[in-house]
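Asker: Quick one: sequence plus predicted model below, questions after.
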Amino acid sequence: MFRKLIILFLFISVNTFADDGSRLWLKYDLLKDVKQREVYASLTKHISFNEDSPIVITAANELQMGFEGLLGKKVLISKNMGSKTGGIILEISADGPNVQNLIEDGFAIHSQKGNIVISAKTPSGVLYGAFELLRNIQTGKSLNKLTIVSNPKVKIRMLNHWDNANGTVERGYAGSSMWKWTELPFRIDPRYIQYARANASIGINAASINNVNASSRFLTPEYLEKIKAVADVLRPYGIRVFISVNFRSPRTLGGLKTSDPLDPEVRKWWNDKTKEIHEYIPDFGGFLVKANSEGEPGPQDYGRTHADGANMLAEAMRPFKGIVIWRAFVYNADPKGDRFKEAYEQFKPLDGTFDPKVIVQVKNGPIDFMPREPFHPMFGAFPKTNLGMEFQITQEYLGQSTHLTYLAPMFKECLDSDTFAKGKGSTVAKVIDGSLESHQNSLMAGVANTGSDVNWTAHPFNQANWYAFGRLAWDHSLTSEQIASEWIAMTLAKNKTAQDKIRTMMMQSLPIYISYTYPLGTAHMMGEGHHYGPEPWLAKSGRPDWTSVYYHRADSVGLGFDRIGGISNALTLYKPEVQKLWGNPEQCSLDYLLWFHHVAWTKKLSTGRTLWNELCFRYYDGVEQVKKMETTWESLKPKIDKETFENVKGRLKIQEKEALWWRDACVLYFITYTKTPIPAPFLHPTRTLDEVKKLVEIYHLR
C-alpha cells in the first residue's frame, strides 16, 4: 500500500509540474549528471561582491537561485569573501586588470586564485556576466580556466511593445497584454520580474512599453504613476523604460491650438512634460515616435520635417541622459509610386540635420517585415545620422502563433548584408552598431512577441525568436546555429541526438515557410487586415499599397515588380556593387528575383525550371517539408516534456493545413494568368479557387 502511495505521489508530481513553458530559458532544474554537478559545485561554493548596488545584488541572488536549482545545494552570499576559494566573486572596478578591455555593460569572467571572478565597470555588466556563467552551466560547458571577455556591440538593446491601454496587443498572438494597467501601481504582477529576468539574461536593457500607435493617455499623471511602478521593477535588472508618444499630445493633453514643433508654446509643453516624466522616472530612457505614418499625426501636418519634430523632442531631452527614437516607417498612398522608395526619399534630404540625441529607427526591409526582404536602402546611405534597426519578433507575416519559424537566420541575413557604403565589408550590422561612421548612439529594437499566455509566446518555439533577438543585439557575430543550440539545451532537451534534430528543424523552418508562402521574392500577399493566410487576389483596399496585386504585378506575361527602371528605379537607391548583385535577372539571387524583376512565366531559371514550374515546385515542396518536420518531431516524443510535445505537435498539424492553404491559393490564382498546367509530378489541387477564397471569408467572420 505504501509503495502504491509513493507511485501515485510521483505520478501526480510529474503531471503537476509538467513544463508549461513559463520559465522560458531560465530553467534551473537539477543536472542529472552527478559527476558534472560535483565539478560545478566545487567551483561555486559561495558568492561575494564588493559593491552592494541593487543590480549587483540581483546578480548575486540570480546566481544563488541558479546554483541551488542546477546543483541542488545551498550557496551563501556575503559582502566580502576574504581568503576563501572555490567561489564566485562579483567585482566592480573602474580600471582594474580584468576590465581593461571592457566598455559599458561589458563583462569579463576569469579563473583567478581558486575563484571565478566576474568583473565589470558597471553593475549591469556584472549582471550580464552572472547570466553568462549560468548559461555555461545550463549548456554543460567547462568552468575550468575560464577566460571570457564580452562587450555588447549595440548600446541600446530594446523590446518595442505594441501594447494598448485596454489590454490588447497590436500584432500580438500570445494573449492579451502582460501589462496590467488597471492594477498598476498598486499591484505588481510577478510576471514583470520574470520578464525582467528573461531580458537581462540575454542582454536586453530597454523596453518601450506601449504601442507606437500611441495614446496620449500614457503621458498623463495617472499613467506616469503606473509606468513608474513598472520602471521600478525593471531597474534592478538594468532595464530602462521608454514611452511611445503621440505627436498631437500638446493639443489633446495641453489644450494648445497646435502641435507645430517650431511653435514656442509647443516646445515649452514638451520641455515641461519631459521634466515631469523624470520626476517619476529619473532614469527615463526616452521617447519612441511614430509620426506621419499610417494616419498618425506628425510634423508634416504643419509643413515641418521629421527632423524638426525629432529635434524638438531632443531639445526637451537635452538636460537628461535619455534619447529620442524616431521611426522611419513612412509611406504615402501613391498608386503610381513604389512604397519601397518612400522612407528613403523622405529622409535622405534630412541626413545630417538630426540632433545627436536622435536615432532614426529603420525596419530591416523597405516594405514591412516580409519573411524575406532586401535590406533597407537607408542602411549605408545616411552617414551623418544615427540609424537603428527595427526587427519584428512577433510573427505578423510569419505564421503568427501557429507556424514554427525560427527567425535568427532572417535577422542574420539582414545584419550580414553588405551595403558597400564605405567599400566591401560595410555591413548593415556595422551601420547600426555605429562602428561604420563612429556614431556614439546605437540601437537594435525588436517588436515583442510576449503576451499573457502562460508560456509568454503561444508557440513554444517562438520563445527562441525572443532569445535570438537578444543574443544578436548583444553580439551580431553569433551564428544562428549557435544561438539555436543554446536555446535548445536550456529549454527543450539535453540529449545530443534530440538537440541535433531540433536544431535542424529550426534552421530549416524559415526557408520552408518562405517556400509555401513567398517564394522567389514575392511579397505582401496575406489576408487583409488580420494578415493571416493567403489572399493574392486582393485588388481593392483602403489604399493601393495595402493590396496584393500592387506587389506581385502578375499578368499574362509574367510575375514580379520591376524595380530596375521599369515600374520603379528603386534599385538605384543602393550602391553600384549592390545594384550589380540584383540588377541582372540572369545573375540575381532567386531569393530576391521577383523583388526587382518582372519575369516571364516561361523564363528558364538557374534551377533548370521555368519560373512557373519553379514556383509550383517550391509551393508543393514547402508543404512536404512541413510534413517531414512533423515526422521529426514525432520521433522526439520520448525526449521532450509531454506538455511541450503535444503543444508543438498540434501546432505543426495546423501548419501543415495552412501550408496547403497557401499552396492551393497561390497556384490556383496564378494559373489564371499562366494558363499552364501544374507540372508533373504535382497533382492539381482538389479544391477550386472559389472554394479557397471562401476560406478567407470565413476567417474574416472570426
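Answerer: Structure received. Bear in mind that the values here come from a model prediction, so they are computed numbers and not experimental data.
Asker: From now on I want contacts and neighbour counts done on CA atoms only, so please keep to that.
Answerer: OK.
Asker: Do a quick rundown of the helices in the stretch 201-350 of the chain.
Answerer: 221-234, 249-252, 264-280, 306-317, 339-347 (DSSP state H, counting those that start in this stretch).
Asker: put this beside the first:
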Amino acid sequence: MYKGKILIILCLICSKGFANDGYKLWLQYDYIKNETLRLDYQADVKNLVHFGDTETIKVALKELELGFAGMLDSNYKSQSKSNSVLILGNRANLSKDITGQLGNTFTKLTDEGFIIKSFTLKGKSQIVITGKSDVAVLYGVYHFLRLMQMNSSLKNLNIAESPKIDFRLLNHWDNLDRTVERGYAGFSIWDWHRLPDYKDPRYIDYARANASIGINGTVLTNVNANALILTPQYLDKVEALATIFRPYGIKVYLTARFSAPIEIGGLETADPLDAAVIKWWKEKADEIYAKIPDFGGFLVKANSEGQPGPQNYGRNHVDGANMLAEALKPHNGIVMWRAFVYSEHDVSDRAKQAYSEFVPYDGQFKDNVIVQVKNGAIDFQPREPFHPMFGAMPKTPLMMEFQITQEYLGQSTHSIFLPKQYEEVLESDTYRKGKGSTVAKVIDGSLDNKKLTGMAGVSNIGNDINWTGNPMLQANWYGFGRLAWNPYLSADDIADEWLHCTFSNDEKFIQPVKDMMLKSTEAVVNYMTPLGLHHIMATGHHYGPGPWVSDLSRPEWNPVYYHKADSLGIGFDRTPTGSNATAQYAPEVATTFNNLDNCPEELLLWFHHVSWAYKLKNGNTLWNNLALKYQEGVDEVATMVNTWNNVKPYVDEERFNDVNMLLNIQYKEAKWWRDACLLYFQQYSKQPLPENVEKPTETLEHFEALNFPFAPGN
C-alpha cells in the first residue's frame, strides 16, 4: 500500500518536470525550445578550442560545458556539422592570426575586460572569447552564455567590455556563530565550525554566481567585527575559502576590529599612533598574506554605534585608516574605511555627521585607502537623497555602499527591485563640477581621475535553498553586480536580463513581470515612507511600522526624531531655518532642496516641516496627498499580486507558489503600514481620510501593541 502511494507521488513529480527550487539563480541554462535558434547555436559552438590550462580556464570550460548541456541537445556535437570554431584563451596564448583580427581592441581594455568577436579566418567562421587575463576570459564566457540564455544572435559579434569600477564587492554581515545581522535568508553560508577541512560545494556555486555578474571580492565577516577572525585558527578557514574563490577572480577581505591588538594581541592599547600597535598590525598583515597572497584587505567600521576606533584615543579617522593602510601597502592591500558614523554625543542632525567628520580630511588619506559611503546620509531607507559626501571630497576615493538585503524594506517578505533605487542614486547630480557631475561619475573615478574605485553591496545571501529567501530578490544580487560592473546600465535592461536568464524567454511573461518589478520600488516607498518620510520603522528589528516610537535611549534611534509630526505639520526641516543639512550640498542642489515649492515632492518631508494644509502641485493638501500615496502603494501591490497570478502558465509551480505566498503577505503588510501610519499621523492632522483611501479596520492601539520578539535579522 505504501509503495503504491510513493509510486504515485513520484509519478506526479516526474510528470510535472517543472519544479524549481531557485537554487540555480540566473544560471538556469534552460533548454532552448526554438529549434532553428538551437541548431544555429549548436553549429556555432560545436568545435571548441581553448588555449591555456590554468584553474580559471578550466572553470571557464566547465561553465561552457554546463551551459551547453542545458541549453542544447545533449548529443549536439555528433548531430551538428559545422566549420565554425569557438576559441577560448587570453591574449598571450592566442596565435597572431587570431589577435590580428582584433586590431587595437586590447589597448582599450583593463586586465578584467573581455572581447567576444566573430570573424572568418581561413574559410572558417570563428568566435573568440579573450582578454588580457584568464579572469577576463571567464567574464567573457559568462557574457557569452548570457547571450544564449536570452536567445540573442551569435552572428556578427563585436563586443568589448571592461568593468568601470575596480573593486566590486559583497559585504557579508555574517557572524562567526553563523547568524547574519540584518540577514533574512537563513543562516550564514560560511560553515566556520567545519572549515577548513569541509568545503561545502555551495561555495563553488556562490563563486560561479558572483563571477557571472563580475563581482570580484567578498568581505566574509560582519562590519560589527569579531577579532577572532584574525587568529590563526580562523585564518586557516579563510585561506580555504580564498583557495576556492581564486579561480573565479574573487578575492577575500576581512573586517578588522580596531581593538584587536588588545583583544587577541595582548596589548594594553589600540592607539593607531602607538609603536607597538603599528608593529602588531604590520605583523598581522604579513601573517595573513603568508597564507593568502592575494588577500584583498580590510573593511573597517570604527567609532560608530559603539564600535571601537581611533577616536577612543583622541585620534581621527585619518590616523586609523592610514595606520592600517601602511600595514597592507607592501602587499598591495586596501583599506575600506566606512563613513557610516553617528554618535549620541552629537546633538546635531544625524544626517550631517558623516560629512562633518570626513570632509575636513579630504586628501589626507593614504593612496590605498578608499572611504566607503552609504547611498544616503541616514541608513538604507526606502528613499533618500544622495549622500552629500559624494559631492564634497574630490581628493579622496569614495566607494558606494548599497544595501541588497532589506533591513528597512520589508525584509525578504517584500518583493522590491532595488536596481531601480540604485539607478536613481547613481544618476543624481552632485553639481560638484557643474551640471552632469553624477554620483556614478564620482564612484567610477571619471569625475576626478581617482585611482581607486569601488562599489559594495550588503549581501542578502543566506543558507536558504534559494539563497535570498525570496526568488524575486535574487534580482537585487544580480542587479548590484551588473551595476558594479557598469553603473550606467538601466534598471530596465537589468530586469530584462535577469528575467530571461532566471525564468523564461516568453514575452508574455517578460513584459508584465518586468513592469511589475520596475514599479515595485515606488510601491514600497509609497506604502512605507511617502513624500520623503524616513526611519519610521519599528524599533530593533525594523520590521513593520513604528512612527510612535519615542522612548529609546538615543534620540536618533526614535522615529519621532525624523518625522516630527505635530499639530502644525510633519517633516524634518533641514533648510537654513532648521538643521541646515542642505548646506552640505552644492549650491545648485541646496537651492532646489531649500525651496519648499521647488523641492522634489518625493523628498519634501526629508527637507521641510510642512503644514498639513499645504497644497502640492496637484492641488491636494499635504494630508490628502500623504494618505493617497499610502493607498497608491497598497493598490500597486494588489496589481503585483494579480500580475503574478496571470503569468502562472509561464512559471514552474514551485517558484510560482513561493512568490505568490510572499506577494500576498506583502499586500497584507502594505495595508498594515498604511493603516498604522495614517491612524498615527491623523492624531496630529485632525483631518478625515480622503474618499479614495480605505478605512482602517483596527485601532491605533492595536497596531502599537503588536510585538515581534523573534523577528529575524535583529
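Answerer: In hand now; what should we look at? Everything numeric in this text was worked out from a predicted model, so none of it was measured.
Asker: Please state their TM-score.
Answerer: Remark: TM-score between the superposed chains equals 0.96 [TM-score structural alignment, normalised by the length of the first structure]; 691 aligned residues with a C-alpha RMSD of 1.8 Å.
Asker: re the thing from before, looking at the helices of the stretch 201-350 of the first structure, which is nearest to residue 698 of the first structure?
Answerer: Shortest distance between residue 698 of the first structure and the helices of the stretch 201-350 of the first structure, using C-alpha to C-alpha, is found for helix 339-347: 30.0 Å.
Asker: which residue numbers in the second structure go with the helix or strand just after the closest one?
Answerer: Where DSSP states H and E defines the elements, the next helix or strand beyond helix 339-347 of the first structure is strand 358-363. With TM-score structural alignment applied, strand 358-363 of the first structure matches the range 369-374 in the second structure.
Asker: if we can go back for a sec, if you compare the helices of the stretch 201-350 of the first structure, which one is most tucked away?
Answerer: Between the helices of the stretch 201-350 of the first structure, helix 306-317 has the highest mean count of neighbours, a mean of 23, where neighbours are mean count of other C-alpha atoms under 10 Å.
Asker: how much does that helix stray from the second structure?
Answerer: Using mean C-alpha distance after the TM-score superposition for the first structure, helix 306-317 of the first structure ends up 0.5 Å from its aligned counterpart in the second structure, as a mean over the superposed pairs.
Asker: What residues in the second structure pair up with that helix?
Answerer: Helix 306-317 of the first structure maps onto residues 317-328 of the second structure, going by TM-score structural alignment.
Asker: Contacts for the matching stretch next, please.
Answerer: With C-alpha atoms under 8 Å, 6 or more residues apart in numbering as the test, stretch 317-328 of the second structure has contacts from 272-273, 278, 281-283, 285, 297, 309-311, 333-335, 337, 358, 361, 364-366, 368-369.
Asker: mind listing the strands for the stretch 1-150 of the first structure?
Answerer: Under the criterion DSSP state E, counting those that start in this stretch, strands of the stretch 1-150 of the first structure are mapped to 46-49, 76-78, 88-92, 107-112, 115-120, 147-150.
Asker: Matching residue 559 of the second structure against the first structure, which residue comes up?
Answerer: In the first structure, residue 559 of the second structure lands on residue 548 (TM-score structural alignment).
Asker: wouldn't that match be in contact with residue 531 here?
Answerer: No: counting by C-alpha atoms under 8 Å, residue 548 of the first structure stays clear of residue 531, with 11.3 Å between them.
Asker: Among those two, which residue is more densely surrounded?
Answerer: For residue 548 of the first structure versus residue 531, neighbours defined as other C-alpha atoms under 10 Å are more numerous around residue 548 (25 against 17).
Asker: which residues touch the more buried one?
Answerer: 524-526, 535-539.
Asker: Would you mind writing the PyMOL command to select the buried ones in those?
Answerer: Of the contacts of residue 548 of the first structure, the buried ones go into a single PyMOL selection, burial set by 16 or more other C-alpha atoms under 10 Å:
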select buried, resi 524+525+526+535+536+537+538
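Asker: mean shift of the match of strand 358-363 of the first structure relative to the first structure?
Answerer: Per aligned residue, stretch 369-374 of the second structure averages 0.2 Å (mean C-alpha distance after the TM-score superposition for the first structure).
Asker: Please identify which of the helices of the stretch 201-350 of the first structure is closest to residue 452 of the first structure.
Answerer: helix 221-234 (16.1 Å).
Asker: what range in the second structure matches that closest one?
Answerer: Helix 221-234 of the first structure covers residues 232-245 of the second structure once aligned (TM-score structural alignment).
Asker: which residues make contact with the matching stretch from outside it?
Answerer: Under C-alpha under 8 Å, 6+ apart, the answer for stretch 232-245 of the second structure is 192, 195-197, 199, 203-204, 207, 228-229, 250-252, 288, 291-292, 295.
Asker: Map residue 598 of the second structure onto the first structure.
Answerer: Residue 598 of the second structure maps onto residue 587 in the first structure, by TM-score structural alignment.
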